[in-house]
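A.B. asks: Just need the structure, nothing else, for what follows:
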Amino acid sequence: MNNSLNDARDEIRRVDKEMAALFEKRMEAAKKVAEYKKEHGLPIYDAKQEESVLERNSALIEGPALKVYYKDFIKNMMNISKQYQHALTDGVKIAINGEEGAFAHVAAKRIFKGAEAVFYKSFAEAYEAVEKGECESAVIPIENSYAGEVGQVMDIMFQGDLYVSGMYTLPISQNLLSLPGAKLSDIKEVISHPQALAQCGEYIKEHGFKTAAFTSTAAAAHEVAKRNDRTVAAIANKETADIYGLAVLDHDINESALNTTKFAVFSRKENKERGKMFVLMFTVNDAAGTLAKAISVISSHGFNMKALRSRPVKDAAWQYYFYVEAEGDDSSDKGREMLGELSKVCEKLKVVGRYGAEIDLGNGK
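C.D. replies: A predicted model of the protein is given here:
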């Protein structure tokens, strides 16, 4: 019996030694993944990838009695890998337009946990910070379900050299923020970004508030904190209240419960992974049917366009560029064929980025 126990323990020690060597190899691979993600502006956590790893590895265990334990083992291994990857990438600088508490800041914190936010006064400055190497990535809004696309950002994308490595949607919930202890009856004036004021127009009208516009919702919240005036409130997100020591006087005051902003992550390196979505920008000559031909090339190869936008080309009267978000893998054989045909139709064509499916960042209250 004793010999049998010793033999079993010897076997465990032998396996442990093999596992230690394999652990080092796995963590070295995890390090390479972290380096790639850092360079290409990708978040450490990827829910779909983890599900795939669990499913693939669980299938390797034939005995049902051990399968559940092995699944837990793999989960723990992935958690350790993420901790290691976060340790390697913490301190990554993310460029953001606005100030602390802005919706872009909220989005960036949820995408890049542990990263350092660097704030810039404009979309262009945030974008250029990545181009210059001051930051690894930028998180910039490109579209709002209430107000439409952010034309200024699309112009920057068309003229710039960065790549889109991910698209994220953040549900926007506007809240009335005041000094602690203030009552709704105390409020006489509400300040916020013009778009936020418009989104809460009915609420403002109902309460008879005066309004004043600020450059951002976060700037308005900051102003309320600085003024120390109980008669003034800001419209902003709940996380901004936590940052500036304000109270949430009323929740969810925007008229549309479906108000959502889409953010793009920009990085210097093109994501070479096979994607589920890609973004194109192109121009066509001013001849009848050329735009229709370009659209036909995309659709005839089986790519579904999820978005098509047009914007005027600066310094070129009556010339337009087009922005397309499409489903599919542009690096596949049919994708390369599509791009080849499209280049013959378009005057200028560039793939701005590729990424997996859009990721919902959860409620932005």
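A.B. asks: alpha carbons only for contacts and neighbour counts from here, please
C.D. replies: Will do.
A.B. asks: Strands along the stretch 1-150 of the chain, start to end?
C.D. replies: Remark: strands assigned in the stretch 1-150 of the chain by DSSP state E, counting those that start in this stretch are 93-97, 116-120, 137-144, 148-149.
A.B. asks: Return the most buried member of those.
C.D. replies: Of all the strands of the stretch 1-150 of the chain, strand 93-97 has the most neighbours on average by mean count of other Cα atoms under 10 Å, namely a mean of 27.
A.B. asks: Next, the second sequence, to be compared with the first:
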Amino acid sequence: MTAKIAFQGELGAYSHQACHESRPDHAALPCATFEDAIEAVRNGSADLAMLPVENSTYGRVADMHSLLPHSGLHIIEEAFVRVHINVLAVPGTTLEQVRIAQSHTVLLGQCREFLQTHGIRPRVGADTAGSAQQIAALGDPSQAALASEMAGEIYGLEVLARHIEDHDRNTTRFLIMSRDPARPAPGSGPIKTTFVFRVRNIPAALYKAMGGFATNGVNMTKLESYMVDGKFTATQFYADIEGHPEDPPVARALEELGYFTDTLDIMGVYPADPEHFDGGTI
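C.D. replies: You can find the predicted model right below:
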């Protein structure tokens, strides 16, 4: 039986592209929501889930950092997709005819300059590939979709303009999630560790908690906070560091972190993408 990898969106979404590039031997399983993609792995409908966490232009993907800690899944790999945004329309359309461009809100935020220059009004759609599917069904040359070339091929749309993103390094980082952890061995190459924690309610707790990473030379590549259950007094932190929990410097830093936290949960230990590995220290 062919293994499956779940993703949010329709066929042709950038998440689908990430699945195709990272797991070409897996059948892609489209899901309506991120929650559905996570549940597909939990209930065995899929073996893996491909979930976007941040974009180099737009920032973090909304709600993802609050969903992942409660998913019951483990991060086993990261994947980066160069996001090329294209204007797709029904065959025979010219760019001058387009008045509305529909796509996911994240994608619309990545090509504001092009849309303003060409007098095209953005319209929010559920997702990129779903927008391409809707535009194909409408058959209206005044309306276009912003999506991948893969989506254009799937839904029979023509590319009117290629690579219209505002920044030439526009990239989305994805996490590949599994029911079971798959930790690489210490020293087996560049490794990342992702964890979430809540600091104790004591003065300067966060400052003290971070001190162990600095003094042990552990590079923290991400630290983000978000409220828990809508309470201003309950804050959870999401962090990525370079290194394995069994590396002595990382082990010491995590031990020190534990003194100042109420909860500390490691979500994944996984190979770092070589092209996006910083390899530095704080």
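A.B. asks: between the strands of the stretch 1-150 of structure 1, which one is nearest to Ser216 of structure 1?
C.D. replies: Evaluated over the strands of the stretch 1-150 of structure 1, closeness to Ser216 of structure 1 peaks at strand 93-97, with 9.9 Å, by Cα to Cα.
A.B. asks: That closest one vs strand 116-120, what angle?
C.D. replies: 30 degrees (axes from the mean of the first three to the mean of the last three Cα atoms, to 10 degrees).
A.B. asks: Strand 93-97 of structure 1 corresponds to what range in structure 2?
C.D. replies: Aligned by TM-score structural alignment, strand 93-97 of structure 1 falls on residues 4-8 of structure 2.
A.B. asks: again with stretch 292-306 of structure 1
C.D. replies: Stretch 292-306 of structure 1 maps onto residues 207-221 of structure 2, going by TM-score structural alignment.
A.B. asks: next one: stretch 199-213 of structure 1
C.D. replies: Going by TM-score structural alignment, stretch 199-213 of structure 1 sits over residues 110-124 in structure 2.
A.B. asks: likewise stretch 128-139 of structure 1?
C.D. replies: The aligned range for stretch 128-139 of structure 1 in structure 2 is 39-50, by TM-score structural alignment.
A.B. asks: what's in contact with that stretch?
C.D. replies: The contact list for stretch 39-50 of structure 2, computed with Cα atoms under 8 Å, 6 or more residues apart in numbering, reads 3-7, 15, 18-19, 29, 37-38, 72-73, 174-179.
A.B. asks: how long is that stretch end to end?
C.D. replies: End-to-end distance for stretch 39-50 of structure 2, by Cα to Cα, to the nearest Å: 12 Å.
A.B. asks: Check stretch 223-235 of structure 1 too.
C.D. replies: Terminal-residue distance, stretch 223-235 of structure 1 (Cα to Cα): 11 Å.
A.B. asks: Run through the residues that contact the closest residue to Ser122 of structure 1 other than its chain neighbours.
C.D. replies: Distance criterion Cα to Cα, 6 or more residues apart in numbering; nearest residue to Ser122 of structure 1, sequence neighbours excluded, is Asn97 at 5.4 Å. Going by Cα under 8 Å, 6+ apart, Asn97 of structure 1 touches Ala104, Phe119, Tyr120, Lys121, Ser122, Phe123, Glu125, Ala126, Ile140.
A.B. asks: Now do the last one against Ala233 of structure 1, distance only.
C.D. replies: Yep, that's Ile140 of structure 1 we're talking about. Ile140 of structure 1 sits at a distance of 26 Å from Ala233 of structure 1 (criterion: Cα to Cα).
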